[in-house]
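S.K.: Sequence and predicted model, in that order:
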Amino acid sequence: MTTVPILDSPSSSGSDTLPTNENNPNGSSTKPSTFRSALNHLKTDITLSHADIPIIACCFVSGLCDSSAYNAWGCFVSMQTGNTIFLALGASGQPITRPYGWVKSLVSISLFLFGCFAFANTRYIKPKARGTLAVSFFLQSACIIVAAALVQSNVVPSPKGVVVINGSDIDFLELLPLAFLAFQSGGQIVTSRLLGFNEVPTTVLTSVYCDLASDPKLLARDNVKRNRRFAAVVCILVGGIAGGWISRSAAGLQTNLWIAAGIKMAISLGWSVWKPKGEQL
């Protein structure tokens, strides 16, 4: 009796080693692209653990920029309460040494408000996402860079100081860096609000002083909000001191602005790689 050999069928075990595209008929890799991975990375919300540190760093930037702007142009770019008083004094033509000081204050207030409005719209595009925060601080840094470049290149004349002899000494080109600096200041206070760090407004200290003095747990061992407020006061003070000394040195006003821009850029990069929500630093 002759034995007939049985041929292997296509479904035999040997076919298991052959490549298959059952899950992807087009034969393309199922691994996400680099672009999509980066996009997903930037769309991820950050953890709020230690996220107060960049916000407190913004207080140093405010001190640096405000001391520089006031010393050079007699105007604030972050603390708008002082600008509001300067604007009010302008209604009576005071102070007589700064006849057009109210114009600078008005520009600063207006651009600060516009900055708050513009950056507040990030609430509609994942305000706590890495990418949103990184882009926000990149734009803030870019505004300071423009202001620094205007001063560095002498497009804006070297400041003559707070006191001027008469109105003809005022150069309205000074409004350009003031506008950029005030606009970016609106971005940092909006971010502090969106992240929930209302105790660190970054641009003003009156409410912070009040909250510190009236805190029933002021001397408690564990009081995170008190610690943040105290750090904000120290950073604005140190930033103001540094800004004053650098301005009077050979480095000049522009150096303060370059430092401020560098800090904002570093914060932007930090947000882009911040730990995701649910993870602790």
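M.R.: Received it, and whenever you're ready, just let me know what you need. Numbering: from 1, shown residues only.
S.K.: going forward, measure contacts between C-alpha atoms and count neighbours the same way
M.R.: Fine.
S.K.: Distance-wise, check Val164 relative to Gly101.
M.R.: 10 Å (C-alpha to C-alpha, to the nearest Å).
S.K.: Out of those two, name the residue with the larger neighbour count.
M.R.: Gly101 (24 against 14; other C-alpha atoms under 10 Å).
S.K.: Tell me who's in contact with the more buried one.
M.R.: Neighbour list for Gly101: 74-75, 86-87, 90 [criterion: C-alpha atoms under 8 Å, 6 or more residues apart in numbering].
S.K.: what's the closest non-adjacent residue to Thr47?
M.R.: Leaving out its chain neighbours, the residue that sits closest to Thr47 by C-alpha to C-alpha, 6 or more residues apart in numbering is Lys277, at 3.9 Å.
S.K.: Measure how buried that neighbour is and give me the count.
M.R.: 14.
S.K.: That one: what's it in contact with?
M.R.: 44-48.
S.K.: Now for those: which two are most distant?
M.R.: Thr44 and Leu48 (12.5 Å; C-alpha to C-alpha).
S.K.: for comparison:
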Amino acid sequence: MAAENLTRNDPNTTGPDYAEQKAETLPQPASSKESHSTIVDTARLWTSPRTVFLTRHLMGDVDPLQSTFPLAAYCFMTGFIDSVSFTAIFVWCGFQTGNSVQLALALARLFSGPPGQRDTSFHLADQQALCSVLTFVAGASLGRIGDRMGPKSRAWLFLGTLIQALFTMAAAIAAWKSGQGSIAEIRGNPAWTNALTFVAVGFMSASLGLQGIMGKRVNTQFATTIVLTTVWCELMADPKLLNLRQRVISRDHKLIAIVALFLGGFVGRAIIDAVGAASTLGVGTGMRFLIAVWWLFVPGKPGKSGKPASA
């Protein structure tokens, strides 16, 4: 009662101007803020270069909402790497659904036809698909290192992406040393057939396997940054899909992922036509290194003071 009487008698909390004064102290509604594009508004590099190599900064977690650019670059690299493998041997190094079904068909072929006339050979295309599946899983298993360092820490995101770059470089060297071509005209006549090209396929698949689990651990709308079937389904199911006047991260980031992967495939094939698979993988190595460095500058989540946690 005393507090109520005090409020009633306080001239600052009564009178015809009270409601207007109270409204001035409230935050402005989100819809009144200045609008920016989703990709720019969620990918600002706030981290000062002077703090990049501090232990506290390296072991700190990135803000997933500010990781748009490097994750979009991951999606780009998926299309880029897959363009090399599919152009040479019609096998996807990143999309293991197709490779798994291909191996299932190869097993079913053993029981097709009358006894004594069955095809029991292990076709080259099936060998390449098996190589891709196994090395993809091996590369993904390396992502467990991040569970100890911190899956969202800058140190792991930098180190893991650097390992991807080394895998891509090893694939480039193997493809170069193989002495084989880069483009297969028909599925039954792959451009890569010798042992060194199997090594190239293995390292490419391992790099994407590691990338996939790292992208998943960041936990954003980009998902694994590799398989986009789920992203397509979630995009079409988004209730705000057609709300074009408002920024919707769940929709916009999925669109960015799809477009980035498409561009990666397009750019990859263009470079293959110009300089070949080995040089294309060399370019991919440089791109992965730049992405690794990029992770060091991604800010952390804002602290209570409104400043980035890494500042």
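M.R.: Noted; the coordinates are in hand. Just so it is clear, the model here is predicted, and its values are computed rather than measured.
S.K.: And the TM-score, once the two are fitted together?
M.R.: Scored against TM-score structural alignment, normalised by the length of structure 1, the superposed chains reach a TM-score of 0.77; 242 aligned residues with a C-alpha RMSD of 2.8 Å.
S.K.: what does stretch 133-149 of structure 1 contact?
M.R.: By C-alpha under 8 Å, 6+ apart, stretch 133-149 of structure 1 touches 119, 127, 176-178, 180-181, 183-185, 187-188, 191, 254-255, 257-258, 260-265, 267-272.
S.K.: With stretch 211-227 of structure 2 instead?
M.R.: Contacts to stretch 211-227 of structure 2, defined as C-alpha under 8 Å, 6+ apart, come from residues 64-65, 71-72, 74-75, 78, 94-95, 140, 143, 146, 151-152, 157, 160-161, 164, 208, 231, 249-250, 253-254, 257.
S.K.: Buried residues of it, list them for me.
M.R.: By 16 or more other C-alpha atoms under 10 Å, the buried positions in stretch 211-227 of structure 2 come out as 211-218, 220-227.
S.K.: Name the nearest of those relative to Arg8 of structure 2.
M.R.: Among the buried residues of stretch 211-227 of structure 2, Thr220 lies closest to Arg8 of structure 2 (C-alpha to C-alpha), at 49.6 Å.
S.K.: Quick one: map that closest one onto structure 1.
M.R.: The alignment partner of Thr220 of structure 2 in structure 1, by TM-score structural alignment, is Phe197.
S.K.: how much space between its match and Lys225 of structure 1?
M.R.: 9 Å.
S.K.: ok, now Leu257 of structure 1?
M.R.: 29 Å.
S.K.: Neighbour count: the two, which is higher?
M.R.: Leu257 (27 against 18).
S.K.: which one is that one nearest to, not counting chain neighbours?
M.R.: Nearest non-adjacent residue to Leu257 of structure 1 (C-alpha to C-alpha, 6+ apart): Ala148, at 5.3 Å.
S.K.: Would you mind finding the match for the one you found in structure 2?
M.R.: So Ala148 of structure 1 corresponds to Ala172, using TM-score structural alignment.
S.K.: Could you do Leu111 of structure 1 as well?
M.R.: Using TM-score structural alignment, Leu111 of structure 1 pairs with Thr135 in structure 2.
S.K.: Buried residues, the helix or strand that its match is a member of. List them.
M.R.: Secondary structure from DSSP states H and E places Thr135 of structure 2 in helix 124-141. For helix 124-141 of structure 2, a neighbour-count test (16+ other C-alpha under 10 Å) marks 125-126, 128-140 as buried.
S.K.: and it, how far from the chain's centre?
M.R.: Between the centre of helix 124-141 of structure 2 and the centre of its chain there are 20 Å (C-alpha atoms, centre = their mean, to the nearest Å).
S.K.: what's the burial count for Asn5 of structure 2?
M.R.: 9.
S.K.: and it, what element?
M.R.: helix 2-9.
S.K.: C-terminal to that helix, what's the next element?
M.R.: helix 18-25.
S.K.: what does that next one correspond to over in structure 1?
M.R.: Under TM-score structural alignment, there's no match for helix 18-25 of structure 2.
S.K.: quick one: that helix to chain centroid distance?
M.R.: 46 Å.
S.K.: again with stretch 231-248 of structure 1
M.R.: 18 Å.
S.K.: Next: stretch 264-272 of structure 1.
M.R.: The chain centroid and the centroid of stretch 264-272 of structure 1 are separated by 8 Å under C-alpha atoms, centre = their mean.
S.K.: Can you check which part of structure 2 it sits on?
M.R.: Using TM-score structural alignment, stretch 264-272 of structure 1 pairs with 288-296 in structure 2.
S.K.: now do stretch 239-246 of structure 1
M.R.: On structure 2, the counterpart of stretch 239-246 of structure 1 by TM-score structural alignment is residues 264-271.
S.K.: Superposed on structure 1, what's the mean shift for that stretch?
M.R.: In the superposition against structure 1, stretch 264-271 of structure 2 averages 1.6 Å from its aligned positions (mean C-alpha distance after the TM-score superposition for structure 1).
S.K.: and what of stretch 196-212 of structure 2?
M.R.: Mean deviation for stretch 196-212 of structure 2: 1.1 Å (mean C-alpha distance after the TM-score superposition for structure 1).
S.K.: what's the answer for stretch 162-172 of structure 2, then?
M.R.: Looks like 0.7 Å for stretch 162-172 of structure 2 (mean C-alpha distance after the TM-score superposition for structure 1).
S.K.: Mind listing what's buried along that stretch?
M.R.: 162-172.
S.K.: which one of those sits closest to Ile271 of structure 2?
M.R.: Nearest member of the buried residues of stretch 162-172 of structure 2 to Ile271 of structure 2, counting by C-alpha to C-alpha, is Ala172, at 13.5 Å.
S.K.: which stretches of the stretch 201-311 of structure 2 form strands?
M.R.: In the stretch 201-311 of structure 2, no segments count as strands under DSSP state E, counting those that start in this stretch.
S.K.: okay if I get the contacts of Gly101 of structure 1 as a markdown table plus secondary structure and distance to Val156 of structure 1?
M.R.: Listed next are the contacts of Gly101 of structure 1 as a markdown table, based on DSSP: H, G, I helix; E, B strand; the rest coil; distance: C-alpha to C-alpha, whole Å:
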| residue | secondary structure | distance to Val156 of structure 1 |
| --- | --- | --- |
| Gly74 | coil | 15 |
| Cys75 | coil | 15 |
| Phe86 | helix | 22 |
| Leu87 | helix | 23 |
| Gly90 | helix | 23 |
